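K.L.:
Need a 3D model of the sequence below.
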Amino acid sequence: MPHDKPILLAAGGTGGHFFPAEALARELLARGRAVTLVTDRRGQAFGDSLPEVPVHRIQAAAPGGGLLGKVKAAVQLGIGTIEARALMRQLDPCAVVGFGGYPSVPTVFAAGRAGIPTVLHEQNAVLGRANRMLAGRARRIAVAFPEMAAVRDADRAKLVRTGNPVRPPIAARRDAGYAAPSADGPVRLLVTGGSQGARVFSEIIPEALRRLPGALRARIELAQQCRPEELDATRARYQGMGLGALTLESFFRDMPDRLAACHLAVTRAGASTVAELTCIGRPALLVPYPHAMDDHQTANARQLAAVGAAWLIPQPDFTAETLAERLTGLLSDPAALAHAARAAHGWGSDDAAVRLADAVVELCGRHCQEDGANGNRIEPSEAAE
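P.N.:
So this is what the prediction gives:
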């Protein structure tokens, strides 16, 4: 029976690749589907959150610098593909879902060779390099953004917009309405740069806030993530500034609450950040990380800015003077903030995992129907031939 055949999720590397896999696993398990995770030797498991999901580890590596690094990576990917082909024979999955990054390459490649339908999930507005390698073998490419770069014309018919799954505590705040700051009330400003913060924010934002009118500074309640080694220096920069409130942490465990409460966020433009901002619907100043692969964070930010959900400031233009001018204008214009919040909320969603699961399950059903109609079901012993 189709439900007896597992769905393999190929993920590893960063949390940006790994969390969507966990969200999909939860949704598939809730539908009574069997799920198995395939990751690389360094990849984490779903751990205590989903102990019922079996984990298989195979070899994989991103191409390193220089000829030697590339050769080593090619060898590891080759070994991983052999291991993945053995898994196809052993597990006989009804579908494989790859979440980008080189840890997904051997599994998706082996599935394509075995005739097992594959779905790729792309979190960013630029198709990642691993997904580009695999796109020709995929039946579906699930995407988070309506406009996708680096997709071949031949693969565009495979695109289906599902969105990028967010954490359950973020999804639970989807209906938290946005109330713009009043003319003389507090202004809650949230600054994040990823789990370890961003050095440029710690350097620029204090100087920008110092340039604001004193009355506006006194209204600002600032919560900012910093690198652990920069906490003391950053706190010193705010000394005597007269902010309404100041919270500096290296990691916010209550991020869903802080995001829902903020009036304006200053953040990078990674895929998970964009998904969380738009799920809850919060306006943001986006400063893309300039060294991201293929500059995908700028592509992400441009799409939000195009629909009025955020304002893009390239890092070379992210100066104290520019930021102070932008903050003065925005924090004095609650209507503009409210408009951006509505646009962000309209762009985002809290059901990406459901939509992604729909696409995967539909593909599983179609594959089983085709096998039954053609009488050519792939047997496990044939999968690697």
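K.L.:
make it CA atoms for all contacts and neighbour counts henceforth
P.N.:
Will do.
K.L.:
can you map out the helices along the stretch 151-300 of the chain?
P.N.:
168-171, 199-210, 214-219, 231-237, 255-261, 271-280, 296-306 (DSSP state H, counting those that start in this stretch).
K.L.:
Pick the most deeply packed of those helices.
P.N.:
helix 271-280 (a mean of 25; mean count of other Cα atoms under 10 Å).
K.L.:
helices and strands around that helix, which ones?
P.N.:
helix 168-171, helix 255-261, helix 296-306, helix 334-347 (3 or more Cα pairs under 8 Å, 6 or more residues apart in numbering; DSSP states H and E).
K.L.:
Let's see this one next, to set against the first:
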Amino acid sequence: MAAPDPAKPLVLVCAGGTGGHLFPAEALSVALGQRGCIVDLVTDERAEKYGRAFPARATHVVASATVTSKNPLALARTLFNLGRGYMAARKVVRVLRPKAVVGFGGYPTLPPMFAAVQLGVPTIIHDQNAVMGRANRQLSAKVTAIATSFPGVLDKDPALAAKASFTGNPVRPMVLAAAEIPYDPPTPGGPFRLCVFGGSQGARVMSEVLPAALERLDADLRARLLVVQQARGEDEAAVKAAYARLGIEAEVAPFFVDLPGWIARSHLVIARSGASTVAELAVIGRPSILVPLPHALDQDQLMNAATLASAMAATVVRQADFTPDWLAGELTRIMTDPSPLAAAAAAARGQGHADAADRLAELVLKTAGIAPAGTTP
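P.N.:
Prediction:
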């Protein structure tokens, strides 16, 4: 474990090992680096599947667990793992002596964030969703400051609202680069580029519904399609075979490193509505059909999707209604008359916050009492 550099302030960034937490953490890390800070990451072993190098000096993997059962034995195992993670995280915080610790949600953030609170280090949590997540709720009363991706998330709790700031959801540099690509509306009878994905974990429903829906299209519409689709590893071969049988040109893979680029080149996106997906669709400015994850305790994806739907930037459909027949009808309508898509793309962009990483970085510096690079505190 490297000793801190006294010439540069260190910020510890903590995030659960999924894209929804790691992507905004990456964006903040880049923004802090531009302001003269060193960043270390605390996460769990899932981050190894992140797909690209995280912009941190070092990564510290701590033990963690998610509460998934009320079974006494399972709860005891969870608490034991969180306790182990807390002790390891406490050592990291004591050795590194960060100026601030920033959490992006997920149970892996609990050990380092609680350790920082106990050791008196300034703490900030960022919540990506329109409804605050469970881990962040546990931390919210104890941390120094709270950043939200949507305005008004904490209005019903004055004590939390008093230390909350609306920053938006930080997006990665590759998203900002993709946002430079203007929307190219489809022409009647021309190619129609469709981008389909289900979040960092993938979504089996996309692999089940999309090929069946596209098979139901008229042949002339099907011939126009260019499809890019994320499919889970166990579904990849079947999806590829289905598109080959239908004669549809398709790029299918479990993970796309440059997914923002594919989004930018698409005419329409079909996806889940995780926080990062919604933020990226808005910053890039693309129309979408969103299928929120069902049965979520907080219905966070439904609330996220509603922000784009209310702006006329997206169509939201419950998974139970997301059938091949429904989707075939919707795509037939859109491809036959694509003229509303350009307005939907502009409406999506109107919901974007491309400066969210900068706004969050400034909040971190202010909370930690760090003078920006090149200034005197």
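K.L.:
Would you give the TM-score for this superposition?
P.N.:
Superposed pair, TM-score by TM-score structural alignment, normalised by the length of structure 2: 0.86. Supporting alignment: 366 aligned residues with a Cα RMSD of 2.9 Å.
K.L.:
Quick one, which of the helices and strands packed on helix 271-280 of structure 1 gets closest to residue 30 of structure 1.
P.N.:
For residue 30 of structure 1, the closest of these is helix 168-171, at 14.2 Å, according to Cα to Cα.
K.L.:
what's the counterpart of residue 8 of structure 1 in structure 2?
P.N.:
When structure 2 is aligned by TM-score structural alignment, residue 8 of structure 1 is paired with residue 12.
K.L.:
quick one: the helix or strand harbouring that match to structure 1 mean distance?
P.N.:
Of the helices and strands defined by DSSP states H and E, residue 12 of structure 2 is found in strand 10-14. Its matched residues in structure 1 lie on average 1.9 Å from strand 10-14 of structure 2 after superposition (mean Cα distance after the TM-score superposition for structure 1).
K.L.:
would you turn the helices and strands packed on helix 271-280 of structure 1 into TSV with distance to residue 145 of structure 1?
P.N.:
TSV is the format used below for these (distance: least, Cα to Cα, whole Å):
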stretch	distance to residue 145 of structure 1
helix 168-171	18
helix 255-261	21
helix 296-306	8
helix 334-347	9
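K.L.:
what about the strands in structure 2?
P.N.:
Residue ranges of the strands in structure 2, as given by DSSP state E, are 10-14, 38-43, 58-61, 100-103, 123-127, 145-148, 164-166, 192-197, 225-230, 249-253, 268-271, 288-290, 314-316.
K.L.:
buried residues in the first one?
P.N.:
So that's strand 10-14 of structure 2. 10-14 (16 or more other Cα atoms under 10 Å).
K.L.:
Counting by contacts, list what the longest helix along structure 1 packs against.
P.N.:
If you go by DSSP state H, structure 1 has its longest helix at helix 66-91. Counting contacts by 3+ Cα pairs under 8 Å, 6+ apart, helix 66-91 of structure 1 packs against strand 55-58, helix 105-113.
K.L.:
any idea of the angle it forms with helix 105-113?
P.N.:
When axes from the mean of the first three to the mean of the last three Cα atoms, to 10 degrees is applied, the directions of helix 66-91 of structure 1 and helix 105-113 differ by 50 degrees.
K.L.:
and the aligned residue in structure 2 for residue 320 of structure 1, what is it in contact with?
P.N.:
Aligning on TM-score structural alignment places residue 320 of structure 1 opposite residue 324 in structure 2. Contact analysis of residue 324 of structure 2 by Cα atoms under 8 Å, 6 or more residues apart in numbering lists 209-210, 212-214, 216.
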